[in-house]
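1. compute the structure for the input listed below.
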Amino acid sequence: MSITRLADTTVMLPLAAACTVWLACGRAWRMAFWWCLLFALGLTLVAATKIAFIGWGIGIQALDFTGFSGHAMRTTAVMPVLFYLLLQKSSPTVRTLGVVLGIALGVLIGISRLAVQVHSVSEVVSGCILGAFVSVGFIWISSTLPKPILHRWLIALSLIVLIPAPMAKPAPTDRWLNAISLSISGHYKPFERGYSGESHCCVSEPD
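-> All right, here's what the predicted structure looks like:
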């Protein structure tokens, strides 16, 4: 739980926002735009698959897939980009190693999600792949753009401010997604792993 908590929304979203601020303050507007767009697309896909399953039972039973792992996606999306920016002035080899380390951290978070038994292998693997597409896609696009002028004092201040983030209470994202899914689908009960579609046919609260 200590490891998996490091990828909570209260940790990864502020880190993603910090990357955006660094780029914006470094006048790398196009890089900031692409980072926000790709990360937002990743978050949207995670939410969409979860809402589709919770609200309508849309998943892949053969693979035990009910939606991308958000923890795995967020980590493999954010950490490689974080290291890529922090190592901006390092050699290409060092920056590559930083990106690989970021992806490895995402895999570690994915393994922790399996250990606490909240995701299946297919959900963790797909989450890591989706996050890697976001981070590697951003890095590939960034290689064709002017390098940002990052301010070390801003980076240091941001990271210091975010030190307490892992100790914050986890965001109730599952509860939010349940509420949104049921509101959209009209069902009173969320679909669950190992569901039977017949038991979720009602659209109003039973007597």
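
2. can we go C-alpha only for contacts and neighbour counts from here?
-> Will do.

3. and residue 112, which of the three is it?
-> The three-state label given to residue 112 by DSSP: H, G, I helix; E, B strand; the rest coil is helix.

4. just give the nearest non-adjacent residue to it, would you?
-> Take residue 112 and drop its neighbours on the chain: the residue closest to it by Cα to Cα, 6 or more residues apart in numbering is residue 4, 5.5 Å away.

5. helix or strand: which one has residue 74?
-> For residue 74, the host element (DSSP states H and E) is helix 70-86.

6. the residue nearest to residue 112 and residue 11, how far apart?
-> In this structure, residue 4 and residue 11 are 11 Å apart, going by Cα to Cα, to the nearest Å.

7. right, and the residue nearest to residue 112 touches residue 109 too?
-> Yes: counting by Cα atoms under 8 Å, residue 4 touches residue 109, with 5.5 Å between them.

8. who touches both of those two?
-> Counting by Cα atoms under 8 Å, 6 or more residues apart in numbering, the common neighbours of residue 4 and residue 109 are residue 71.

9. between those two, point out the one with more neighbours.
-> For residue 4 versus residue 109, the count of surrounding residues by other Cα atoms under 10 Å is larger for residue 109: 27 against 18.

10. thought the more buried one was touching residue 8?
-> No: Residue 109 is not in contact with residue 8 according to Cα under 8 Å; the separation is 10.1 Å.

11. could you pull out the residues contacting both of these two?
-> Shared contacts of residue 109 and residue 8, defined by Cα under 8 Å, 6+ apart, are found at residue 71.

12. next, the contact list for residue 52, please.
-> Contact analysis of residue 52 by Cα under 8 Å, 6+ apart lists 58-59, 181.

13. want to put them side by side, so please do this one too:
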Amino acid sequence: MHPLWATLSQLGDSRWLLPLSLVLILFGPKESRALRIRWAAGLAIAGGLTLASKLAFLGWGIGWARLDFTGFSGHATMTAAVYPVAVYLATSGRLPKPLLWALLGSLLAAMVAYSRLPLNAHSPSEVVSGWLLGTAATVFALSARATGWTTPLPTLAASVIVGLAVPMLMPTVRTHDVVIRLATELSGRDQVFNRHHFVR
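-> Just a heads-up that it's a prediction; the model follows:
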């Protein structure tokens, strides 16, 4: 397996993306308040749907066998919902056409999403649907864009530092393990469902 895919996949780790987003949402410039509120709502909805889809399959076997769908890809969803908006917040007021830079963030998200395929972590339906779900959250956030503001460099730096600190402080914690534990607790099952339970 080419190491590029593993490296790209690490960029979709929610342990780094969610803290980074939280700092930008809480401490961004007040002029961007509408955008940040929409971003928080979009992230909450996209994240909630992703978690619900995973719990539905792992705990109760609810999926779509024909499409090999067991839940939205968390990496695809979160990168598509985070990177474009974060890049927009970083470039607005500093570089021309921040929306074009946001598109580059979306391209990065697409590359991270694709990396899940050669790693055999997800099926195409899970990757594509996750990327579309995250992109919808991004479009919702950026539709409230305003002008005349710039995110302070200390805020940008703090978001990156906090984001990187979380996985460093909790190197053994994996979000998928947490989801599995939650699925077993809620469903009362000893074992979670997997793709082999699909009736082909």
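
14. TM-score them against each other, please.
-> After superposition, the two chains reach a TM-score of 0.85 (TM-score structural alignment, normalised by the length of structure 2), with 193 aligned residues with a Cα RMSD of 2.3 Å.

15. ok, which stretches of structure 1 are strands?
-> Using DSSP state E, no strands are found in structure 1.

16. longest helix of it?
-> helix 29-56 (DSSP state H).

17. that one vs structure 2, mean deviation?
-> Compared with structure 2 after the fit, helix 29-56 of structure 1 shows a mean deviation of 1.1 Å (mean Cα distance after the TM-score superposition for structure 1).

18. got the angle for that helix vs helix 70-86?
-> Interaxial angle, helix 29-56 of structure 1 versus helix 70-86 (axes from the mean of the first three to the mean of the last three Cα atoms, to 10 degrees): 170 degrees.

19. for structure 1, what spans make up the helices?
-> For structure 1, the helices defined by DSSP H occupy 9-25, 29-56, 70-86, 92-115, 121-142, 152-161, 173-185.

20. so which of the ones you listed gets nearest residue 195 of structure 1?
-> Among these, the nearest to residue 195 of structure 1 by Cα to Cα is helix 29-56 (10.1 Å).

21. any buried residues in the closest one, and which?
-> Buried residues in helix 29-56 of structure 1, counting neighbours by 16 or more other Cα atoms under 10 Å, are found at 30-32, 34-36, 38-39, 42-43, 45-56.

22. try stretch 78-98 of structure 1
-> 78-88, 95-96, 98.

23. and stretch 115-131 of structure 1, by the same measure?
-> 119-131.

24. please work out which residues of structure 2 line up with that stretch.
-> Mapping stretch 115-131 of structure 1 onto structure 2 (TM-score structural alignment) gives residues 118-134.

25. just stretch 46-64 of structure 1 next, same as before
-> Alignment of stretch 46-64 of structure 1 against structure 2: residues 50-68, by TM-score structural alignment.

26. report the central residue of structure 2.
-> In structure 2, the C-alpha nearest the mean C-alpha coordinate belongs to residue 78, at 0.7 Å (Cα atoms, centre = their mean).

27. counterpart of that one over in structure 1?
-> With TM-score structural alignment as the criterion, residue 78 of structure 2 matches residue 74.

28. give me the distance between that match and residue 191 of structure 1.
-> Look at residue 74 of structure 1 and residue 191 of structure 1: by Cα to Cα, they are 24 Å apart.

29. just residue 136 of structure 1 next, same as before
-> 33 Å.

30. what's the closest of the helices of structure 1 to residue 167 of structure 1?
-> helix 9-25 (9.0 Å).

31. what packs against the closest one?
-> Applying 3 or more Cα pairs under 8 Å, 6 or more residues apart in numbering; DSSP states H and E, we find helix 9-25 of structure 1 packed against helix 29-56, helix 70-86, helix 152-161.

32. count of neighbours near residue 116 of structure 2?
-> For residue 116 of structure 2, the count of nearby residues is 23 (other Cα under 10 Å).

33. please name the nearest non-neighbouring residue to it.
-> residue 122 (5.8 Å).

34. tell me the spacing between that neighbour and residue 32 of structure 2.
-> Distance from residue 122 of structure 2 to residue 32 of structure 2, counting by Cα to Cα: 35 Å.
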